[in-house]
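J.: would you be able to build a 3D model of this:
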Amino acid sequence: MPPLVPIEIRSVFVLGSTSFIAKALCRELARRGCHRFHLVARNDEANQQLANELQQRYGAAVSTEQTDLLADAGSQSGPRSEVGEFDLYLITAGSLGDAELACMDAAEALRITSANYVGLIPWLTAITIPERLARSGRLWVFSSVAADRGRPSNYHYGAAKAALTTFCEGLLLRCHGKPFAVRIIKAGFMATPMTVGKLPPVLCASPDSVARDLLRRLNRRGIEYLPWWWLPLMWLVRLLPAPIASML
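T.: I've put the predicted structure just below:
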């Protein structure tokens, strides 16, 4: 069976590589012929487990790097290493944090903001240098449907994702007419151990299905919702009057 990924996608840089969606995408890319990965995450042990799997199961060349987005947020010099040259830059880093604690503790609120937005800026800045934007390449950034409207249950997370979306939309427009493509994914709920028993299964897509959806439209750029039905659903959510929205 021939590789399903075009030959130009032969290397991938992943920030947030221990997330469920990152692991699903890495496995699917490796299965379809991608052979070089650089995995960046906070949990070095879990990151190495994924690296070993990609090496042993698919024969991929894999390097790993440990980072702390809270430290990156306070850094004046950017990431601790160069991002290097890759065909695809995948950003899936983020954390829900403790939403209840963040309502009372400014430190937790800042941690959520750093993990989902501020800590990503040094990496995104290092990726989107003018020389790279002038060449063919891809940047896929995972935001969230939580960015579309503030909710009383997790508004710190939603605000951080909204800031990330706006930042990346600027990058998207900056790349208009250039060969470098920016793709912003507003993902809905994922079927992971964190959501089992907490959310209706019908609203939770599997990371594997989301990965396959992304790779079906490999050259797409712009903002998109995954699964697709989150687009009309969030359109309705934005129209809800405040008394109803306050119950979300």
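J.: going forward, measure contacts and count neighbours with C-alpha atoms only.
T.: Will do.
J.: nearest spatial neighbour of L54, skipping sequence neighbours?
T.: Excluding its sequence neighbours, the residue lying closest to L54 (C-alpha to C-alpha, 6 or more residues apart in numbering) is A60, at 5.7 Å.
J.: so how far is L50 from that neighbour?
T.: 11 Å (C-alpha to C-alpha, to the nearest Å).
J.: can you pull out the strands in the chain?
T.: 11-15, 36-41, 61-66, 88-91, 137-144, 180-187, 222-226 (DSSP state E).
J.: any idea which of these is most buried?
T.: strand 11-15 (a mean of 25; mean count of other C-alpha atoms under 10 Å).
J.: contact partners of that strand?
T.: 22, 34-41, 83, 86-93 (C-alpha atoms under 8 Å, 6 or more residues apart in numbering).
J.: got the angle for that strand vs strand 61-66?
T.: For strand 11-15 against strand 61-66, the angle by axes from the mean of the first three to the mean of the last three C-alpha atoms, to 10 degrees is 20 degrees.
J.: and the angle from strand 11-15 to strand 137-144?
T.: Angle between the axes of strand 11-15 and strand 137-144 is 30 degrees (criterion: the same axes, to 10 degrees).
J.: count of residues packed around the residue lying closest to T67 once chain neighbours are set aside?
T.: Excluding the flanking residues, the one nearest T67 by C-alpha to C-alpha, 6+ apart is R42, at 5.0 Å. For R42, the count of nearby residues is 17 (other C-alpha atoms under 10 Å).
J.: ok, M104 to G158 distance?
T.: Distance from M104 to G158, by C-alpha to C-alpha: 17 Å.
J.: those two: which is more packed in?
T.: Neighbour comparison, M104 and G158: the larger count goes to G158, with 25 against 10 (by other C-alpha under 10 Å).
J.: what's near enough to touch T165?
T.: T165 neighbours (C-alpha under 8 Å, 6+ apart): S143, A147, I184.
J.: alongside the first, I'd like the structure of this one:
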Amino acid sequence: MTALLRSAWVLGSTSTVAIAICRGLAERGCRRFHLLARNPERNQALASELRDRFGAEVSCEAIDLLAPQPAQPQLNEPFDLYLVAAGSLGDAERARNDAAEAQAITQANFTGLIPWLTAIVSPERIQQPGALWVFSSVAADRGRPSNYHYGAAKAGLLRFCEGLLLRCHGTPFAVRILKAGFIASPMTDGKAPPILCARPEQIARDLLRHPRRRGIETIPWWWTPLMALVRRLPARLAAKL
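T.: This is a model prediction of the structure:
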């Protein structure tokens, strides 16, 4: 089934999970990639790996979701898979008193993605076979005093993409929303217990087993019962999270 994904467009391509998914796709026959990221050096490094190891055709685009005047989305060719893995924890402590940092977190994780998602889920595109995978977060499930700006942004993204999912119901275009728990990466290093951090490679393997799945899912699966417990915590305990 994964062999059907012959091309991939990836926003946030230098994130550890996006890199793992790109490698997994290339191993399964994907031979066309368009990589969008803020860091051009890291993006070119991934592009070179995909070209050299797998013979893929790769193009790169520098995108900064926090730019004062963000680039206007240009999607000039169709892709089998659109993967949106961009996001940033930001500085949660600073955001409590700095409106600019609070807005930056919201833009990096939600509002800055809306133009791209709107361009992807066009009336023409959703009438053709294809897939959109969007990474949200389990942080969207409940507000926490330690990172409520990030959680609120991911909750906004989740609800926005749920609307896209329902809009695409009955079409050949599959929307897949991924509520991710902690994934081992520089973003979570020192900020999450290692025992709760899933390996990006395992996440990629799990997702690629069912590449045409649509709906909302929690990854890894064991975050589902964990977050069910968190949602039920009384306020006096939730305030300590």
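J.: the strands of structure 1: which one's closest to Y117 of structure 1?
T.: Evaluated over those, closeness to Y117 of structure 1 peaks at strand 137-144, with 9.6 Å, by C-alpha to C-alpha.
J.: what helices or strands is the closest one leaning on?
T.: The elements that strand 137-144 of structure 1 packs onto, with contact taken as 3 or more C-alpha pairs under 8 Å, 6 or more residues apart in numbering; DSSP states H and E, are strand 88-91, helix 155-174, strand 180-187.
J.: try it again at 10 Å.
T.: strand 11-15, strand 88-91, helix 121-127, helix 155-174, strand 180-187, strand 222-226 (3 or more C-alpha pairs under 10 Å, 6 or more residues apart in numbering; DSSP states H and E).
J.: the shortest one vs structure 2, average offset?
T.: In the superposition with structure 2, the aligned residues lie an average of 0.2 Å away from strand 88-91 of structure 1, counting by mean C-alpha distance after the TM-score superposition for structure 1.
J.: and if you look at the longest one?
T.: Aligned to structure 2 and superposed, helix 155-174 of structure 1 gives a mean residue distance of 0.2 Å (mean C-alpha distance after the TM-score superposition for structure 1).
J.: what does that helix correspond to over in structure 2?
T.: On structure 2, the counterpart of helix 155-174 of structure 1 by TM-score structural alignment is residues 148-167.
J.: next, the buried residues of the matching stretch.
T.: 148-158, 161-162, 164-165 (16 or more other C-alpha atoms under 10 Å).
J.: please identify the residue in structure 2 that aligns with the residue nearest to L54 of structure 1.
T.: A60 of structure 1 maps onto A56 in structure 2, by TM-score structural alignment.
J.: again with L15 of structure 1
T.: L15 of structure 1 maps onto L11 in structure 2, by TM-score structural alignment.
J.: measure that match to M1 of structure 2 for me?
T.: Plainly put, L11 of structure 2 is 23 Å away from M1 of structure 2 if you go by C-alpha to C-alpha.
J.: burial of P70 of structure 2, as a residue count?
T.: 12.
J.: surely it and T111 touch.
T.: No - with contacts defined as C-alpha atoms under 10 Å, P70 of structure 2 does not count as touching T111, sitting 11.2 Å away.
J.: hmm, back to that, quick check: the match of L15 of structure 1 vs L65 of structure 2, distance?
T.: As for L11 of structure 2, its distance to L65 of structure 2 is 10 Å (criterion: C-alpha to C-alpha).
J.: so who does the closest residue to N109 of structure 2 other than its chain neighbours touch?
T.: Excluding the flanking residues, the one nearest N109 of structure 2 by C-alpha to C-alpha, 6+ apart is G87, at 4.7 Å. Counting by C-alpha atoms under 10 Å, 6 or more residues apart in numbering, G87 of structure 2 touches 11-12, 15, 65, 105-110, 112-113, 135-136, 150, 153-154, 187.
J.: same check, this time on G151 of structure 2
T.: With C-alpha under 10 Å, 6+ apart, G151 of structure 2 has these contacts: 89, 105-106, 109, 136-145, 157.
J.: change it to 6 Å
T.: A139, A140 (C-alpha atoms under 6 Å, 6 or more residues apart in numbering).
J.: quick one: what's aligned to R138 of structure 1 in structure 2?
T.: Under TM-score structural alignment, R138 of structure 1 pairs with A131 in structure 2.
J.: so how far is L165 of structure 2 from that match?
T.: Applying C-alpha to C-alpha to A131 of structure 2 and L165 of structure 2 gives a distance of 11 Å.
J.: what residues are shared contacts of these two?
T.: V175.
J.: so what's the residue count around A99 of structure 2?
T.: 11.
J.: what do you get for R132 of structure 1?
T.: 16.
J.: cool, the one 3 residues further on as well?
T.: The local packing count at R135 of structure 1 equals 13, with neighbours defined by other C-alpha under 10 Å.
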